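In: missing the sequence, but the structure's below:
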């Protein structure tokens, strides 16, 4: 069947599954982005999927995130957790591709997202390999930050990189999580700067450098991780056996 028809059917069904009307701009953006270019297996089914070893959010979840993000057009946006690039592409439709920066802790996913975004016409979206907890200070301040991973409280670096009128949207809590919007400044309405809550969600926790599945084995010190990386393929024999397991010494 024509992907455009399937895409129309997908978005038409989202209002029924969410029980409310979609934000008009989000509705149009999701009807525009060819999701089948990012997801190979049943791309227009309203369910989570796995692509290139990464979780791809269900369309209804993406719609909830972007409605909470509350863009009006032209904002500078950071997407933390680029994944396959689909959410970043929809954000690009909302604010313009040159206004979207996306980061992911997995270099494999960064390369995958860059490829998919380029082949679908969103090559203006910048995708970089970064630790999401540190944000992307080179391009701050951001009018909007979307974190596609759960955290117990708003990551301080991400809040600090918001513009004065900015907004951070992320799943807060663990294991029970709530989708929240956070704004900076003393005028914020609730604890941790939470200004709005959008109901329960379930996301994987945010990873920090060393926890990504395609990265180096994590030990207790940054120095050791760096030494292991610098040892390369020609590390001297027995190096691995000299690795310090700090758990045995605590």
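Out: Cool, the structure landed. Because the structure is a prediction, the values reported are computed rather than measured.

In: contacts and neighbour counts: CA atoms only from here.
Out: Will do.

In: Just give the nearest non-adjacent residue to the most centrally placed residue in the chain, would you?
Out: By Cα atoms, centre = their mean, the chain has its centre lying nearest to residue 81, at 2.5 Å. Counting by Cα to Cα, 6 or more residues apart in numbering, residue 104 is the residue found nearest to residue 81 once chain neighbours are left out, at 4.7 Å.

In: That neighbour contacts residue 85, correct?
Out: No - if you go by Cα atoms under 8 Å, residue 104 and residue 85 don't touch, sitting 10.0 Å apart.

In: Those two: who's more crowded?
Out: Comparing residue 104 with residue 85 by neighbour count (other Cα atoms under 10 Å), the higher total belongs to residue 85, at 30 against 25.

In: where along the protein do the helices fall?
Out: For the chain, the helices defined by DSSP state H cover 3-18, 24-32, 59-69, 86-95, 107-119, 156-160, 222-231.

In: for comparison:
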């Protein structure tokens, strides 16, 4: 009950930021405390990033919400996430994708196992966590309707835009110490929009920073 009241308060805060009801409903259905180490669970419904181990963090709820709103994930879509972390963002996108599927790539094997356990505990069945170099995307299941990148890239990566369906959308933070969040829409070319300054952990991989 304590977590439920905290979650309700968080939803009210996110609504004041202008987050869509579809995304708010998805966030309400995913218990964030299940995706956080036990010693941090008291802070699960504060609107801040939190450490999840392995030098990584879980994004602040408002950032998850903003990115989901920008992507406009709909029922039946195939979604790629780069940087699964503890699995929370992928779980929220899984709710939005409905009969679709989310493929979440994580380069740290132990963290990927943690994410799988959390997603299972939350009862989410349409998310697959794969250990791989996310900077290269996941060509096995391409093309994707939506791609979400939850780590900072040095540029808008061609390895990801190549795996995006025509009409598809990509959100990606670009920069090293602080980043600009970009929404990229693939047409015959690309439409690129800046969506504000953000701070993410660096993308690890061949086309990342590390």
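Out: Happy to help now that I have it. Everything quoted here is computed from the prediction, not taken from an experiment.

In: can you tell me which residue in structure 2 aligns to the residue nearest to the centre of structure 1?
Out: Under the alignment (TM-score structural alignment), residue 81 of structure 1 pairs with residue 83 in structure 2.

In: contacting residues around its match?
Out: 104, 105, 106, 107, 134, 149, 150, 151, 203 (Cα atoms under 8 Å, 6 or more residues apart in numbering).

In: one step back: so which of the helices of structure 1 has the densest surroundings on average?
Out: Comparing those by mean neighbour count (mean count of other Cα atoms under 10 Å), helix 86-95 ranks first with a mean of 25.

In: Average separation of that one from the aligned part of structure 2, please.
Out: With mean Cα distance after the TM-score superposition for structure 1, helix 86-95 of structure 1 departs from structure 2 by a mean of 0.5 Å once superposed.

In: Can you name every helix or strand that that helix contacts?
Out: helix 24-32, strand 100-104 (3 or more Cα pairs under 8 Å, 6 or more residues apart in numbering; DSSP states H and E).

In: what do you get if the cut-off is 10 Å, keeping everything else the same?
Out: The contact analysis (3 or more Cα pairs under 10 Å, 6 or more residues apart in numbering; DSSP states H and E) places helix 86-95 of structure 1 against helix 24-32, helix 59-69, strand 77-80, strand 100-104, helix 107-119, strand 142-147.

In: Run the chain-centre distance for it.
Out: Offset of helix 86-95 of structure 1 from its chain centre (Cα atoms, centre = their mean, to the nearest Å): 12 Å.

In: can you tell me what part of structure 2 the lengthiest strand in structure 1 aligns to?
Out: In structure 1, assigned by DSSP state E, the strand with the most residues is strand 162-173. Using TM-score structural alignment, strand 162-173 of structure 1 lines up with residues 164-175 of structure 2.

In: got the buried residues for that stretch?
Out: For stretch 164-175 of structure 2, a neighbour-count test (16 or more other Cα atoms under 10 Å) marks 164, 165, 166, 168, 169, 170, 171, 172, 173, 174, 175 as buried.

In: Make TSV out of those residues and add distance to residue 73 of structure 2.
Out: As requested, the buried residues of stretch 164-175 of structure 2 are exported to TSV (distance: Cα to Cα, whole Å):
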residue	distance to residue 73 of structure 2
164	14
165	14
166	15
168	10
169	9
170	11
171	12
172	15
173	18
174	21
175	25
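
In: ok, back up a step: so which of the helices and strands packed on helix 86-95 of structure 1 is nearest residue 195 of structure 1?
Out: Minimum separation from residue 195 of structure 1 across those (Cα to Cα) falls at helix 59-69, 10.9 Å.

In: distance from that closest one to structure 2 after superposition?
Out: Helix 59-69 of structure 1, aligned to structure 2 and superposed, deviates on average by 1.1 Å (mean Cα distance after the TM-score superposition for structure 1).

In: so that helix matches what in structure 2?
Out: So helix 59-69 of structure 1 sits over residues 61-71 in structure 2, by TM-score structural alignment.

In: circling back to that earlier point, OK, contacts around whichever residue in structure 2 pairs up with the residue nearest to residue 81 of structure 1?
Out: Matched across to structure 2, residue 104 of structure 1 falls on residue 106, judged by TM-score structural alignment. Contacts here follow Cα atoms under 10 Å, 6 or more residues apart in numbering; on that basis residue 106 of structure 2 touches 81-87, 112-113, 115, 129-134, 204.
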